[in-house]
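# A predicted structure for the sequence below; I have some questions about it.
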Amino acid sequence: MRSPEWQKSSYSAANNECVEVRTVAGAIELRESDEGHTILRTTPTTLAALLHGLKAGEFDHHA
């Protein structure tokens, strides 16, 4: 069975410095394009909560 294709943002253009995403067996996998061997696996619910927190500025004090 072939693995699902990695997708990257259209904002990345030809630049190879981006986060790529794919779904596998109901989970979400993320990786940085230049560190393809390191994969973060999470659930859709957890990723949605993270994205919501990022958009709401909950982590801005870490910058």
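Structure's in. What do you need? Residues are numbered from 1 along each chain as shown.
# CA only for contacts and neighbour counts going forward, please
Fine.
# ok, and what's touching stretch 25-38?
16-23, 39-44, 47 (Cα atoms under 8 Å, 6 or more residues apart in numbering).
# buried set for that stretch?
Neighbour-count burial for stretch 25-38 flags 28-33 (criterion: 16 or more other Cα atoms under 10 Å).
# next up, a structure to set beside the first:
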Amino acid sequence: MLEQRWQKSSSSTQDGGNSVEVAQNADGMIEIRESDDPGSVVVTTPKKFALWLEGVKRGEFDHFCDDAG
């Protein structure tokens, strides 16, 4: 079995303490976790993840960020 390859944003801190990571599992589902709590994983479909990313790009979730302008 291949080890899952987690990916994080290049703007995340590299010490692993301030990152959200994303991977695709063997079933094709998208898994999301925080690097400082790798045991807690949210699983969703690629389609739902793509729709959420579109909302992020449009700024629909900016009000959740402390530093959002």
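That came through fine. Worth saying up front: this structure is predicted, and the values here are computed from it rather than measured.
# how alike are these chains, TM-score-wise?
The TM-score (TM-score structural alignment, normalised by the length of the first structure) is 0.77; 63 aligned residues with a Cα RMSD of 1.9 Å.
# related to what we said a few turns ago, out of the contacts of stretch 25-38 of the first structure, which is most surrounded?
When neighbours are taken as other Cα atoms under 10 Å, the top entry among those is residue 21 (20 neighbours).
# that one contacts residue 39, correct?
No. Using Cα atoms under 8 Å, residue 21 of the first structure is not in contact with residue 39; the gap is 9.5 Å.
# burial of the nearest residue to residue 61 of the second structure once chain neighbours are set aside, as a residue count?
Excluding its sequence neighbours, the residue lying closest to residue 61 of the second structure (Cα to Cα, 6 or more residues apart in numbering) is residue 55, at 7.2 Å. By the criterion of other Cα under 10 Å, residue 55 of the second structure has 13 neighbours.
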